[in-house]
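With the sequence up front, the predicted model follows.
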Amino acid sequence: MASVVLKGTGQKMPLVGFGLWKVTRSSCADTVYNAIKHGYRLLDGAGDYGNEKEAGEGVARAIKDGLVKREELFITSKLWNTYHAREHVRTLAEYQLKLWGIDYFDLFLIHFPVSLKFVEVEHRYPPEWFGDDGKVYLQDTPIQETWEAMEALHAAGIAKNIGISNFSGALILDLMRYARVHPAVLQIEHHPYLTQEPLVKLAKELGIAITAYSSFGPQSFIEVNMDRDAKLLMDHHIVTQIASAHGKTPAQVLLRWATQRGIAVIPKSNNEQRLMQNLHCIDFNLSPEQIKEISALNHNLRFNDPGDIDVRLSIFA
């Protein structure tokens, strides 16, 4: 399986993984089991997704049935915004490991560069963006404090690799000034409507691997009413024409547009056929001209923007 070698540890991260965002709890264990059965080895989860226990059940069943060994899997999770304070980071990471039923994460990310007021796990988990009254409550915890706590997770073996998600270039450059352990991975929204080329170049220059989420653009956001009425990339004539030329699906073309440039992808599908198609999206190459055609669709259209929730969360302003 094609992979990306992570700087620092040299661990190989699969280039194509399975994303757990929006995978319902009731079907999550079976979905994860089937993903592993069909060859997925990277599972991308997060505390905020609310399905870590069920994902772990799918992993445990796959291991018990001899489909895979734990060390053959690359499991990613993320620290939610309400746990950024130094004293909460390890407690939460260990809690999440218990939900998964595993001893370590292969990769643990700061989900957003946003610190929210602490919420006890016993009170509400996952706590999401809001307090009990539906309002957003910020907390004054600097990223440096959170990152130092992340480094402690790495030192303790709780996370083999640590990284960041939804960070801008300025924040990354600042983090690199004090980080003793550099971030191994940057996870960002990345699709032809939002190519983020300067950020991609910066990460590569710094030796930070990139994972793209929402590779299908608006398709990922329809069911949560965040698609901004954008034309589906799956239906765009440039994408469909290129797919037809290669005898591939539009989804495979969109994934290959990223993976051919060394960017990892984590698509999700509840459909077994599409699940297999997504995994096998690296057995063909787009021409340089086709990559340029797809990249030219960029118009900086971001779908996942916390600033839509509260202007004080405008991390991409």
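That came through fine.

For the rest of this, base every contact and every neighbour count on C-alpha atoms.
Fine.

Residue 57 touches residue 100, doesn't it?
Yes. At 7.2 Å, residue 57 counts as touching residue 100 under the criterion of Cα atoms under 8 Å.

Endpoints of stretch 15-27, how far apart?
Terminal residues of stretch 15-27 lie 25 Å apart, using Cα to Cα, to the nearest Å.

buried residues in that stretch?
15-23, 25 (16 or more other Cα atoms under 10 Å).

try stretch 172-179
Buried residues in stretch 172-179 (16+ other Cα under 10 Å): 172, 175.

any idea how far that stretch is from the chain center?
21 Å (Cα atoms, centre = their mean, to the nearest Å).

returning to that earlier point: can you tell me which two in the buried residues of stretch 15-27 are farthest apart?
15 and 25 (25.5 Å; Cα to Cα).

Tell me which of the buried residues of stretch 15-27 fall in strands.
18-19 (DSSP state E).

Same list (the buried residues of stretch 15-27) but as TSV, adding distance to residue 2.
Shown next, in TSV, are the buried residues of stretch 15-27 (distance: Cα to Cα, whole Å):
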residue	distance to residue 2
15	6
16	8
17	11
18	14
19	17
20	20
21	23
22	26
23	25
25	29
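
Return the member of the buried residues of stretch 15-27 nearest to residue 245.
For the buried residues of stretch 15-27, the nearest to residue 245 is residue 16 (22.5 Å; Cα to Cα).

Quick check: the gap between the closest one and residue 234.
From residue 16 over to residue 234 the distance is 19 Å, taken as Cα to Cα.

before we move on, what about residue 111?
27 Å.

Do you have the helices of the stretch 151-300 of the chain handy? List them.
Taking DSSP state H, counting those that start in this stretch as the criterion, the stretch 151-300 of the chain carries its helices at 169-178, 197-205, 237-246, 250-259, 272-279, 288-295.

Please compare the first structure with the one that follows:
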Amino acid sequence: MMIPTVKLNNGVEMPQLGYGVFQVPNDETAAAVTQALDAGYRSIDTAAAYQNEAGVGQALAASGIDRGDLFITTKLWNADQGYDSTLKAFDTSLSSLGLEYVDLYLIHWPTPARDLYADSWRALEKLYADGRVRAIGVSNFQPDHLDRLSGITPAVNQVELHPYLQQNAVRTYGRDFGIRTEAWSPLAKGGALLSEPVIETLAKEYDRTPAQIVLRWHLQLGNIVIPKSVTPSRIRENLDVFGFTLTDDAITAINTLERAERTGPDPDTFNAA
């Protein structure tokens, strides 16, 4: 299966649909990533904070897949922000992954109380200039956080995004400045979204699962998505979203579900170490 790619603002091509490993225990990560790679995923999203970079690296090493065919993302954790500590943290992540470079490196949260993300961004720019990362970006940044970054424009902003939290301001900012928006928790948490009558009705109409309907909505909006599952059937199901197209009316119906409802932390107040 050929997964479509999106072109980042530096010309790098990134798969529009990838596999996330948030909350997957490290000792289960290699098996989960192997399942994803076998299903056809080539973009894998991890982070230092997930404590499973080593498991991702094990699966990549055992896969036999050419490194050039993979797209690997990891992230800088909050406690490691600052110029020098960012460079050190990146070295640790790279070693854990067993790679010579990563495709995308993100600042995980702005943690505004620290006021260090601008310094961390300068470190990411150095990593990019040195060829150790193919693209750099941020995660959970709001427009006012992005306004404080100078130099290289982030290639990606990864944020919580689903029909209950559509992040219109973030997505508009991204379009205006050439920053691709990537959705974490694209299906929301807790399962309520997938039992929404609007979603269930569309699932019956298109003979698809509710999750496939929501993922297709993301793709047609232009979002990059990284659904996570450790269930082999759902790993495959989440990838099977390219054989149908939602109508404009279906997209509009899903858009009406906006609640400005977060299931994760608020980037303006989250400052955890």
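Right, received. Where do you want to start? Nothing here was measured: the structure is a model prediction, and the numbers come from that model.

that older thread, next, format the helices of the stretch 151-300 of the first structure as CSV and append distance to residue 115 of the first structure.
Compiled in CSV, the helices of the stretch 151-300 of the first structure are given as follows (distance: least, Cα to Cα, whole Å):
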stretch, distance to residue 115 of the first structure
helix 169-178, 14
helix 197-205, 22
helix 237-246, 38
helix 250-259, 30
helix 272-279, 34
helix 288-295, 33
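
Which one of those lies nearest to residue 211 of the first structure?
Minimum separation from residue 211 of the first structure across the helices of the stretch 151-300 of the first structure (Cα to Cα) falls at helix 250-259, 9.2 Å.

Relative to the second structure, and after superposing, what's the average distance for that closest one?
The superposed helix 250-259 of the first structure is, by mean Cα distance after the TM-score superposition for the first structure, a mean 0.5 Å from where its aligned residues fall in the second structure.

Could you tell me where that helix falls in the second structure?
Matched against the second structure by TM-score structural alignment, helix 250-259 of the first structure falls on residues 210-219.

Now for the spatially closest residue to residue 216 of the second structure that is not a sequence neighbour, how many residues are close by?
Leaving aside its chain neighbours, residue 216 of the second structure sits nearest to residue 241 (6.0 Å; criterion: Cα to Cα, 6 or more residues apart in numbering). Look at residue 241 of the second structure: counted by other Cα atoms under 10 Å, it has 21 neighbours.

now the one 5 residues further on
Taking other Cα under 10 Å as the criterion, the count of residues near residue 246 of the second structure is 14.

What distance do you get for the corresponding residue of the first structure for it to residue 260 of the first structure?
Alignment note (TM-score structural alignment): residue 246 of the second structure maps to residue 286 of the first structure. Distance from residue 286 of the first structure to residue 260 of the first structure, counting by Cα to Cα: 8 Å.

so what's the nearest residue to residue 114 of the second structure once chain neighbours are set aside up against?
The spatial neighbour of residue 114 of the second structure that comes closest, neighbours along the chain excluded (Cα to Cα, 6+ apart), is residue 271 at 7.4 Å. Applying Cα atoms under 8 Å, 6 or more residues apart in numbering, we find residue 271 of the second structure in contact with 78, 111-114.

Just confirm residue 271 of the second structure is within a strand.
No. Looking at residue 271 of the second structure with DSSP: H, G, I helix; E, B strand; the rest coil, it is coil, so not inside a strand.

Please, where are all the strands along the stretch 51-200 of the first structure?
74-79, 107-110, 162-165, 185-189 (DSSP state E, counting those that start in this stretch).

Format these as CSV; extra columns: mean neighbour count.
Listed next are the strands of the stretch 51-200 of the first structure as CSV, based on neighbours: other Cα atoms under 10 Å:
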stretch, mean neighbour count
strand 74-79, 24
strand 107-110, 26
strand 162-165, 24
strand 185-189, 23
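
So which of those strands is nearest residue 291 of the first structure?
Judging the strands of the stretch 51-200 of the first structure by Cα to Cα, what sits closest to residue 291 of the first structure is strand 185-189, at 18.0 Å.

In the second structure, which residues correspond to that closest one?
Residue span in the second structure matched to strand 185-189 of the first structure, by TM-score structural alignment: 156-160.

CSV for the contacts of residue 271 of the second structure, including distance to residue 176 of the second structure and neighbour count?
Shown next, in CSV, are the contacts of residue 271 of the second structure (distance: Cα to Cα, whole Å; neighbours: other Cα atoms under 10 Å):
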residue, distance to residue 176 of the second structure, neighbour count
78, 27, 23
111, 24, 24
112, 23, 15
113, 27, 11
114, 28, 14
